[in-house]
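> Everything below, folded, please.
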Amino acid sequence: MKSAMEIEKIASVLKVLGDKTRLTMVKILDSHDCCVCEFVEIFKASQPAISQHVRKLKDVGIVRETRRGQWIIYSLEKGSDFYPLVQNMIQYLPNQDYKLKELEEQGLRISCE
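Alright, predicted model coming up:
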């Protein structure tokens, strides 16, 4: 049986995903890891605004960060208890790969290897 605390956690995950930018970020991260600078270009938003979005996703455990040299790379936390819920939701979203393709064409896709 699910506890009231789990309902609280799920409510906070859904609240975080209720934002269009964050929902789009999660869709992108489902197939591609990204850094903040790429999201800045994709969403045409300031770095602090993007960092705030990413922090909220991290706080609820949907996204994790990995350091690669000077870059911090974000990816979906596929080990999260909420990943099946997130995956179920984002399957209904349109593919966002074209946004990364546009970045590549502009030479703005970061290669963090």
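> CA atoms for contacts and neighbours, from now on please.
Noted.
> And the strands in this protein?
Assigned by DSSP state E, the strands in the chain fall at 34-35, 63-68, 71-76.
> one more to line up against the first:
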Amino acid sequence: MNTIATIDVQRASQLLKLLGDPTRLTMMKLLKSHECCVCEFVEIFKMSQPAISQHLRRLRDIELVKEERKGQWIFFSINENHEDFPFIQSILEQLPEQNESIAELEAQGLRISCN
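As a prediction, the model looks like this:
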């Protein structure tokens, strides 16, 4: 039995177009299991802060990701309450884990911790 709710073709097309960018798709996979801040994505993707912020803005604009301020940092995570989360999750489950990126950040001392 398929537990994924049906999704309108137009909406699915919009989401697939947004996730068709390798950076945004990788961000979503990372956010599936880790909260991250912009500066961590800058290190992971070797991109400028404005470029990373632009990718996150596009994901945030349709509320696929949410942000939470912790001290001076803003952390991003997947919005699991989004109506299209089951569709997104089914895509992300097909992708390889990205934990090595987080492990590299930790090894370099670049992982942000607010504990």
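> Could you single out the most deeply buried of the strands of structure 1?
strand 34-35 (a mean of 22; mean count of other Cα atoms under 10 Å).
> according to the alignment, that one goes to what range in structure 2?
Under TM-score structural alignment, the alignment places strand 34-35 of structure 1 onto residues 36-37 of structure 2.
> how close does the matching stretch sit to structure 1?
Here the mean offset of stretch 36-37 of structure 2 against structure 1 after fitting is 0.3 Å, by mean Cα distance after the TM-score superposition for structure 1.
> Quick one: map Ser75 of structure 1 onto structure 2.
Checking TM-score structural alignment: Ser75 of structure 1 goes with Ser77.
> can you redo the strands of structure 1 as CSV with distance to Lys27 of structure 1?
Converted to CSV, the strands of structure 1 look like this (distance: least, Cα to Cα, whole Å):
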stretch, distance to Lys27 of structure 1
strand 34-35, 11
strand 63-68, 11
strand 71-76, 9
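> and Ser51 of structure 1, which of the ones you listed is closest to it?
strand 34-35 (9.8 Å; Cα to Cα).
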